[in-house]
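In: Next come a sequence and a model predicted from it.
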Amino acid sequence: MEWESRATALAHQVTDPDSRWRNPVARVARHKLIPRWWAVDESGQWTLRDGPSDPGAWAEAAYADRSLTTRVGTLHADDAEPGDHPEGQPTSSATLPSLVVRMLRHTRIGDGLSLLDLGTGAGGLTAYACHRIGDGHVSSLDVDPYLVSTARARLAAMGHHPRMITADATKEVPGTYDRIVCTVALPPGPGLRAVVGALNPGGRIATTLARTSLIITGWKEENGDVIGQVERDMVGFMLTRSSADYPPALTELFAIAAQAEGETTSTGRYPVVDVANAWELRSMLEVTTPGVEVGYETRGRTRITYLVHPDGSWARASAEWIDPPQVHQSGPQRLWTALERIRNRLNTEGALPLLGARVRITPDGVCHLSRGKWHAYMGAQ
């Protein structure tokens, strides 16, 4: 495959003319990191795409600014047969290059600084970093031994030999680093503690938080606190995993939410919204009501949102298009009511206090957020 011109075009698309990341993007043969991937077909099923058998489609996919899903559930595309149609959530991907560059810029990488790429995936960020600061300064970590070993081999074939680590970052992070960039969403509290502990004093981290689209950046102080902010930028990354797949979703509770009358029925104030794709609302919901899982579907002109929580709370809101929804709720918490409080604030003040908020991450991994008179924290036990 003649890939150099495609990589150069991609670099021009995703970087500024004076960016230090333009040359790394232009020099990485991204297609070699993604020989196979999963795509959703017209029937909504995950279907295998094999690059070598269709070089044109391979080149088009690899050098487009898009993410490519490489693992669904426990089945990696490398191990799949043509007729396989896995079910479940994506569990690994090759992140779209523009987002990789954004996260690297937030991390403020410099010559001579050690970097940890947390969330190896297909190895794209690691490859860019090796080009930029040299293999000896780059480490890459993932919980999945296959991802680590495969990325190691594919990077080596490109001439790169960074340090590759298999570990569960929510429990331990071997070594210490001047910079840490996370392309998975970390859970505040104990799940973030090991990562903060691996950052050298004076070092900088850029990460997102589980079930939010918030990019948190900060510098580590001598007392162990990380002081920074919520960037005025948002992304969506997969949750960190501690095993081969994510824990089962609250399937039974979603089934109840779809059918039951609930303890209360009311008319909602605001139209039904796809919470998962309303990133700022979703993020604030996680701040105020941690642990909520969300679902959304359409039936003709009828839109339905589901909210469920591990404590047994659930809510269902349904309406035709933008009509006021009928809301059913049950359990210890009124989840739709919690969401409406957030939407009240957004409508009243014109914005939520998240973006631009100050952040302090204590050594126990708890994130303290503040902006003006507003204060919140995430991850406390």
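Out: Cool, the structure landed.
In: only C-alpha atoms for contact and neighbour calcs from this point on.
Out: OK.
In: I'd assumed residue 122 was in contact with residue 94.
Out: Yes - under the criterion of C-alpha atoms under 8 Å, residue 94 makes contact with residue 122 at 5.2 Å.
In: Contacts only, for residue 35.
Out: Going by C-alpha atoms under 8 Å, 6 or more residues apart in numbering, residue 35 touches 50, 51, 52, 58, 78.
In: Included below, for side-by-side comparison, is a second structure:
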Amino acid sequence: MDWRPHAAELAATVTPRGSRWREPVAITPRHAFVPRWWSPAGYGEWEVHDGPSDAETWADEAYSDRTLVTRVGPLHADHAEAAVVTAGRPTSSSTLPGLVVQMLRHAEVYEGADVLDVATGSGYSAALLANRIGERHVTSIDVDPYLVEAAADRLDGIGLHPRVLTVDATGPIPGDYDRIVSMVSVRPIPESWLAVLRPEGRLVTTIAHTCLIITADKTPDGGAVGRVEWDRAMFMETRRGEDYPPDEDLFDAVWEAEGEEVGRGRYPVMRVSYNWEIPSMLEVVAPGIEHHYEEDDDGQRTARMVHADGSWARATAKGDDPPTVHQGGPRRLWNILDDIRHLWVTEGSLPLHGARAFIRPTGEIHLTRGTWEGVITAQ
């Protein structure tokens, strides 16, 4: 494959003219890091694709600005039989290059900085860093031994040799660093990141189940201070084993239950997961809520919310009519959602983006913007 024209075109797409990241993208053969990948094949199902057997599709996919899923559940695309279909949640990927560059730019990486790349994945972000600041300044970690081995081999195949280690990113981390850039989401900030971040060093990460990008600089007390960027991104969350724990079907017991409280909602039924800001705000003020939405042929909309503490809500209405809302358990989840929507309508925005972020040495994050305050702790 003559990959260089493809890489040059990708670089022009994902970096502005004059960007220091344009050359690293242009000289990095992304296809080498994703010889096989998964693509959606129906609800919750994935079909494997083999790049070398279809060079044209391989080039199109590898040099597009899109994420390529490389692992579903415990099954690596590298290990799947040709054209096999599997079901499960994505557990690793080669992140879309534009987002990788976006996160690296937020990190303000500079010449001579030692950078920790959290979540090796395919190895592509480590390659960009190595091509930008030199391989000896780059350490990349991942919880998956096979991903680490494969990424190291593929980096070696293009002449790059950053340090690539099998490490649980939420536990102890070897070394110390000027920059930490995470391509995986966390909640809260792992204490180990703050421990290995050098004085005045910077970390960049996203918060699990939100679109929030937090940048923060190390403070003398061992914490960090920064902000929620006027930007957004979502990553898979950290995991410790082969797969994420199986989802408990919390909806079963309350699917059509009669509410302890039945009333009228202030706003139409919405598909919460199709929004960016509202579910992020909800995750900050009431973390751990699961959502389900459906709409029938007659325009009848039903949204369900449920939490492991036993709280639940079901809202039903036709079109944009005010919904009938059933709620039960210790909290009124639909009321929480409506309060957030009311703030959004009356203020024109939510106070998350642009908020100041104060991170304690324990990793707990305190957010403030104007009179609003929020706290992000472990669930």
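Out: Yes, it's here. Given the structure is predicted, the values throughout are model-derived calculations rather than measurements.
In: Would you pull the TM-score for this pair?
Out: Scored against TM-score structural alignment, normalised by the length of the second structure, the superposed chains reach a TM-score of 0.96; 378 aligned residues with a C-alpha RMSD of 1.6 Å.
In: Of residue 94 and residue 122 of the first structure, give the one with the bigger neighbour count.
Out: More crowded of residue 94 of the first structure and residue 122, by other C-alpha atoms under 10 Å: residue 122, with 26 against 23.
In: which residues of the stretch 201-350 of the second structure fall in strands?
Out: Shown for the stretch 201-350 of the second structure, the strands assigned by DSSP state E, counting those that start in this stretch span residues 213-218, 224-228, 261-264, 290-295, 300-306, 312-318, 324-328.
In: do the same with the stretch 51-200 of the first structure
Out: For the stretch 51-200 of the first structure, the strands defined by DSSP E, counting those that start in this stretch occupy 68-72, 75-76, 90-94, 115-118, 138-142, 163-166, 177-186, 199-209.
In: which one of the ones you listed lies closest to residue 131 of the first structure?
Out: strand 138-142 (10.0 Å; C-alpha to C-alpha).
In: The closest one relative to strand 177-186, how many degrees between them?
Out: 20 degrees (axes from the mean of the first three to the mean of the last three C-alpha atoms, to 10 degrees).
In: Quick one: list the elements packing against strand 138-142 of the first structure.
Out: Here strand 138-142 of the first structure touches strand 115-118, helix 124-133, strand 163-166, going by 3 or more C-alpha pairs under 8 Å, 6 or more residues apart in numbering; DSSP states H and E.
In: what do we get in the first structure for residue 157 of the second structure?
Out: Matched by TM-score structural alignment, residue 157 of the second structure corresponds to residue 157 in the first structure.
In: Sorry, wrong one. I was asking about residue 271 of the second structure.
Out: By TM-score structural alignment, residue 271 of the second structure lines up with residue 274.
In: pretty sure that match is touching residue 296, no?
Out: Yes - taking contacts as C-alpha under 8 Å, residue 274 of the first structure lies within contact range of residue 296: 5.8 Å.
In: Could you report the distance from the residue positioned nearest the centre of the first structure to residue 348 of the first structure?
Out: The C-alpha lying nearest the average C-alpha coordinate of the first structure belongs to residue 237 (C-alpha atoms, centre = their mean; 1.0 Å). Per C-alpha to C-alpha, to the nearest Å, residue 237 of the first structure is found 30 Å from residue 348 of the first structure.
In: now do residue 143 of the first structure
Out: Counting by C-alpha to C-alpha, the gap from residue 143 of the first structure to residue 348 of the first structure is 43 Å.
In: Compare those two (neighbour count), which wins?
Out: More crowded of residue 143 of the first structure and residue 348, by other C-alpha under 10 Å: residue 143, with 22 against 10.
In: Quick check: closest non-adjacent residue to residue 118 of the second structure.
Out: residue 182 (4.5 Å; C-alpha to C-alpha, 6 or more residues apart in numbering).
In: For residue 347 of the second structure, see how far away the one you found is.
Out: The separation that residue 182 of the second structure has from residue 347 of the second structure, given C-alpha to C-alpha, amounts to 32 Å.
In: next one: residue 199 of the second structure
Out: Distance from residue 199 of the second structure to residue 347 of the second structure, by C-alpha to C-alpha: 38 Å.
In: Can you pick out the residue with more neighbours from these two?
Out: Neighbour count, other C-alpha under 10 Å: between residue 199 of the second structure and residue 347, residue 199 has more, with 18 against 10.
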